[in-house]
Structure formats: structure tokens, C-alpha cells
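[1] The following block contains a protein sequence and its predicted model.
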Amino acid sequence: MFSVTYEQLNVWLTAFLWPFVRILALVASSPAFGDKSLPIRVKIGLSAFVTIIVAPTLGALPQVTVFSAQGVWIIINQFLIGVALGFTMQLVFGAVQAAGDIIGMSMGLGFATFFDPHSTGATDVMSRYVYMIAILTFFALDGHLQMLSALIQTFQALPVSANVLGATGWRVLAGWGSTVFNAGLLLALPIVTALLITNLALGILNRAAPQIGVFQVGLPLTVITGLLLIQLMLPNMMPFFSRLFDGGIAEMGRVVAGMH
């Protein structure tokens, strides 16, 4: 008769549960995978599938009961590691959305918002448009596979244990946030500059010939100019997004190294 002891059950459970928590935390907090349009069952299934592949390669794990105080602390550690790694990549797309907000405000489309069920709030149209371009580029460049690969490599650099997470990793993550938002401003800068010149030209035209009615043609002109500039920038956006994604993947490794 087949029998399983409590010790064997605990070994099997810890071998699956601890890496599963780290992987699920990244999937739930990362871009693309963490989108609310993706069903929770799919997220859990994907995390479980990756865990089944990764778990046999992790080697020896702490000999701790799962639901003991130390076991629960290990679960919390794995959750925080996964969330930190997912948030590292989420900041990249946050910068892209910030660039879209800046572009939309410069085009005079700050009022053009709609309810987005994914973010459960009002979203700027241009922000969502640029975000979708970034998401499509992310999948086209296999960024999701690179992100999962970087996560799997963290099990070697930061093994499953009950050690307290180092504060250096969180400082690295905070510094990465400022760097990425600078990149978002840099992405929006060409369009903002061009639209500023357009508005200055309209102001000069209004002073020179008030009878033209600049206020009637100003908004359509800035919107058309902004859309045309975005169209012209698309070939250069892809390499820019690629560098942002590569920087995010590299930053995941630096965050893990700081947490060690």
C-alpha cells in the first residue's frame, strides 16, 4: 500500500510552494502578465507550469516546516522578491504611460479620457495608445520570455531562504524609478518641443492677423501635428523601447544582487 509520511509531504510541498510564490508574485505584478484582462486562473496556471519546470533544478531547500514561523517568513520573502522584480519592469511601462500623458496634454487632448477596465479608472487616450505600442513591442521582442528567464536565474543568485532581504535592493529599485521616468520625459520631448513651436507660431499668427480665428483652428492643428509626429517617430520608438526593456531586465539582476 502506498503511504506518505508527513516529512515527505512537507518536502514536496516546500519544493513547490516557495518558488511558486515568487513566480506568481512576479506574474501578478509584471506588465502584460499582470494585466487585469488576463484571468486569474491563467496567471495561476502559468505560474504553476513554470514552477513545475524550475523546482527540480533548485537543489536543496531549507529543512523547515511550511506553516511554521520560519516557513511563513520564507513565503513572505519570496512574495516580496517577486513583487520587487515585477515592479521593476512595471516602472518601464509606467514611464511609457507618463510619456503618453505628457504628449496628450501638449496636443490638447488632456480632456480625452475614457474608463479603462484594466486600470479601473480614467485613462488618457494617448497614454493608452503609446502603452499598447509598447506592449506589442514587448511581445514582438520576446520581452516576456526574457523576463521569465531573468526570474528563473534569480533562484541561483538569491536562493530560497529565510534571510532578511537587504535594503540595498530596495534603494536600487527606487533609483531605477527616477531613471526610467527621465527616459519617459525624453521620449515625449521631441513631440512636446514641436508642439510648443506650433503653439508659438499660432500665437504670432493671432497677433499678426486676428481675423483668421486661431482659436478655431488651433486645436485641430495641434492634434493633427501631434498624430503626424507620432507616426514619424514610430520607427525610432521601437529601438527606444528595446533599450528600455533591456535596461529593465538588467535592473532586475541588480535589484536581486542588492537584496542578497
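    Arrived safely.
[2] make it CA atoms for all contacts and neighbour counts henceforth
    OK.
[3] In this structure, what residue spans correspond to helices?
    Taking DSSP state H as the criterion, the chain contains helices spanning 6-29, 40-54, 69-107, 125-140, 143-157, 167-208, 214-259.
[4] what sits against the closest residue to Asp124 other than its chain neighbours?
    Closest residue to Asp124 apart from its sequence neighbours, by C-alpha to C-alpha, 6 or more residues apart in numbering: Thr113 at 4.5 Å. Each residue near Thr113 by C-alpha atoms under 8 Å, 6 or more residues apart in numbering is listed here: 122-125.
[5] out of the residues you listed, who's nearest Gly34?
    Within the contacts of Thr113, the smallest distance to Gly34 is 17.4 Å, found for Thr123 (C-alpha to C-alpha).
[6] Packed most tightly, which of the helices of the chain would that be?
    Comparing those by mean neighbour count (mean count of other C-alpha atoms under 10 Å), helix 69-107 comes out on top with a mean of 22.
[7] just checking, what packs against that helix?
    Contact here means 3 or more C-alpha pairs under 8 Å, 6 or more residues apart in numbering; DSSP states H and E; on that basis helix 69-107 packs against helix 6-29, strand 121-124, helix 125-140, helix 167-208, helix 214-259.
[8] between it and helix 6-29, how many degrees?
    Taking axes from the mean of the first three to the mean of the last three C-alpha atoms, to 10 degrees, one finds that helix 69-107 is oriented at 10 degrees with respect to helix 6-29.
[9] now helix 69-107 against helix 143-157, angle please.
    Inter-element angle recorded for helix 69-107 and helix 143-157: 150 degrees (by the same axes, to 10 degrees).
[10] okay, now the one to match up with it:
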Amino acid sequence: MTEPFQTQLLGLVLLFCRIGGCLLLAPGLSSPRVPVHVRLFVALGITAAVSPMILPGLVREMGTASPDRQIWLIMQETVIGVLLGLLARCFFMALQFAATAISNFIGLSGIPGIPLEEADTGSPLATLVSTAAVTLIFAMGLHIELLRAVIDSYAVMPLGAPPGADALLSNLLQTLNETWLLALRLSGPFLLYGVIVNFALGMGNRFAQQISMYHATTGAVMLGGFLLFYLVWVDWAMIFAGAYRTWLVEGGF
């Protein structure tokens, strides 16, 4: 194996490490329902597609790196890619958290769902919302924006000169704060609905103590929650998609 070919091969490996690390946690492709070999081929295909734009800079860096330095760069690129995927994943974790909270507010907390996007069983509403959100992300082309963010990350974090741990931690905390506020915005109407309904049931139980108001009105509470979700679904989904798109285009790294 000639030295120029070996250098280019190592550059492709570094590029694959960042892209593959991101796809490891990226929404949609990281689902356990997607076979591992499919995810591997997607990562390899994306690496081959974007290599003409990024590979020359990687080759220059790898040409002067020692073997120990090359191992360190591989580990570093993998960590950066995983961090990028984790930041994108935070938005979907916030969405699932909001859906789980909504399930508690409208009386669906005791009903198990079917795990589609995640490996663990959650509430049926969280399963429905996460699956719809992934479909919306692919329909709006935001998975391409995530790939563009990975490519643009080389301008902020070039090979061999990543930001310090304080910058990475600050970025992670900022994303967590943003996604926490997003979860609060998404679950806010249902939180108000739950407070009003439970207050009304408590008052009704005080005036009619011989009737179990909670068990008698469970179906009506769930129906009211579904009707409210039907009314706000379009705006609800657009708020999530808009926040995710804003982070990809203007935020992130």
C-alpha cells in the first residue's frame, strides 16, 4: 500500500467516524427498527458523497500525523460526531418527554404503547408523536440540514483543533435549556387542561362524595384530551419542527 493511498484511506476513516458517530444517534436512522447494515451502508454512502469537499483538508492533516496521533484523531472525530447526534437527539427526547407528560395529564399513563422509534415501551401517545415527528423531519428535508450541519462543523471544529471541553459543555447545556423550554411549550396547554379538569373533579367529588368522580369521568377526560390534541396538533408539530430547523440552520455548532 503506497503512502498517498494510505493517507487518503485514513482521511476517509476520519470522515466516516464523524458522520457515522452522528448517524449513531441521529433521529430516524438511529431507530432500532432500522437494520444495522442499512445504517452502515447509509453512513458509507454519505461519506463517499461528501469526501470530495472535505477529504483534501483531512489528507493534509493526516500526512504529518504520527500513528499515535492518528489513533487520537479517530477517537476525537468519533466523539464529535456522537455529540452532534446527541444534540439533535435532545429535541426528540424533549418531544417524547412532552408527549409522556401529556399522557399523564389526559389519563393515558397506565396504557403501554408499542416501541417504534425507541427500544423501550412508552406511552401510546409518545410512540405516535415520535413516529409522526420523524416522518415530518424526513418530509421537510431536515435530515439533509443535519448532514449539512455535520459538514459545516469542520469550519468550526477542524481536524486536530476541536473546541475545548468548556465550549462543548456550554453548547450542550444551551441545547438542553432550549429543549426543556420546548417541552414546556408543547405540554403547556395540556398541563392547564389537567389542572382545570382535576380541580373540577375535586370540586365535584366534594359535592357528591358517594360517587367516584375519577373513575366515572375517566373516559370523558381522555376524550377531552384527544379533542384538545386534535385542535392543536398542526401548530404543535410546526412548533417542534420550527425549533429543530432553527437549531440546525442557526444554532448547533
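    Received it, and whenever you're ready, just let me know what you need. From a predicted model like this one, the values you see are computed outputs, not experimental measurements.
[11] Please state their TM-score.
    Structural agreement between the two chains, given as a TM-score (TM-score structural alignment, normalised by the length of the second structure), stands at 0.89; 248 aligned residues with a C-alpha RMSD of 2.1 Å.
[12] Shared with the second structure, which of the contacts of Thr113 of the first structure?
    Retained in the second structure: 122-125, out of these (criterion both residues aligned by TM-score structural alignment, their matches' C-alpha atoms under 8 Å).
[13] Most widely separated two among the residues you listed?
    Ala122 and Val125 (9.4 Å).
[14] Tell me the residues that contact both of these two, please.
    Common contacts of Ala122 of the first structure and Val125, defined by C-alpha under 8 Å, 6+ apart, comprise 113-114.
[15] which stretch among the helices and strands packed on helix 69-107 of the first structure comes nearest Ala150 of the first structure?
    Distance to Ala150 of the first structure, taken as C-alpha to C-alpha, is lowest for helix 214-259 among these, at 6.8 Å.
[16] That closest one vs helix 167-208, what angle?
    Angle between the axes of helix 214-259 of the first structure and helix 167-208 is 170 degrees (criterion: the same axes, to 10 degrees).
[17] Which strands and helices lie in contact with helix 214-259 of the first structure?
    Checked by 3+ C-alpha pairs under 8 Å, 6+ apart, helix 214-259 of the first structure has helix 69-107, helix 125-140, helix 143-157, helix 167-208 packed alongside it.
[18] Which one of the ones you listed lies nearest to Ile52 of the first structure?
    Shortest separation from Ile52 of the first structure across these is recorded for helix 143-157, at 12.0 Å, computed as C-alpha to C-alpha.
[19] Tell me the mean distance between the closest one and the second structure once they are aligned.
    Average distance between helix 143-157 of the first structure and its aligned residues in the second structure, after superposition and using mean C-alpha distance after the TM-score superposition for the first structure, equals 1.5 Å.
[20] got a list of what Ile19 of the second structure touches?
    Residues in contact with Ile19 of the second structure (C-alpha under 8 Å, 6+ apart) are 43, 46-47, 81, 150.
[21] Make a markdown table out of those and add distance to Phe229 of the second structure.
    Formatted as a markdown table, the contacts of Ile19 of the second structure follow (distance: C-alpha to C-alpha, whole Å):
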| residue | distance to Phe229 of the second structure |
| --- | --- |
| Ala43 | 37 |
| Ile46 | 38 |
| Thr47 | 40 |
| Gly81 | 35 |
| Val150 | 34 |
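[22] Just the closest of those to Ala161 of the second structure, please.
    Taking C-alpha to C-alpha as the measure, Ala161 of the second structure lies nearest Gly81 of the contacts of Ile19 of the second structure, at 14.5 Å.
[23] got a list of what the closest one touches?
    For Gly81 of the second structure, the contacting residues are 17-23, 150, by C-alpha under 8 Å, 6+ apart.
[24] Can you pick out the most distant pair from those residues?
    Between any two of those (C-alpha to C-alpha), the greatest distance is 11.4 Å, for Cys17 and Val150.
[25] coming back round to it: next, format the helices and strands packed on helix 214-259 of the first structure as TSV and append distance to Ala32 of the first structure.
    Compiled in TSV, those are given as follows (distance: least, C-alpha to C-alpha, whole Å):
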stretch	distance to Ala32 of the first structure
helix 69-107	9
helix 125-140	7
helix 143-157	8
helix 167-208	18
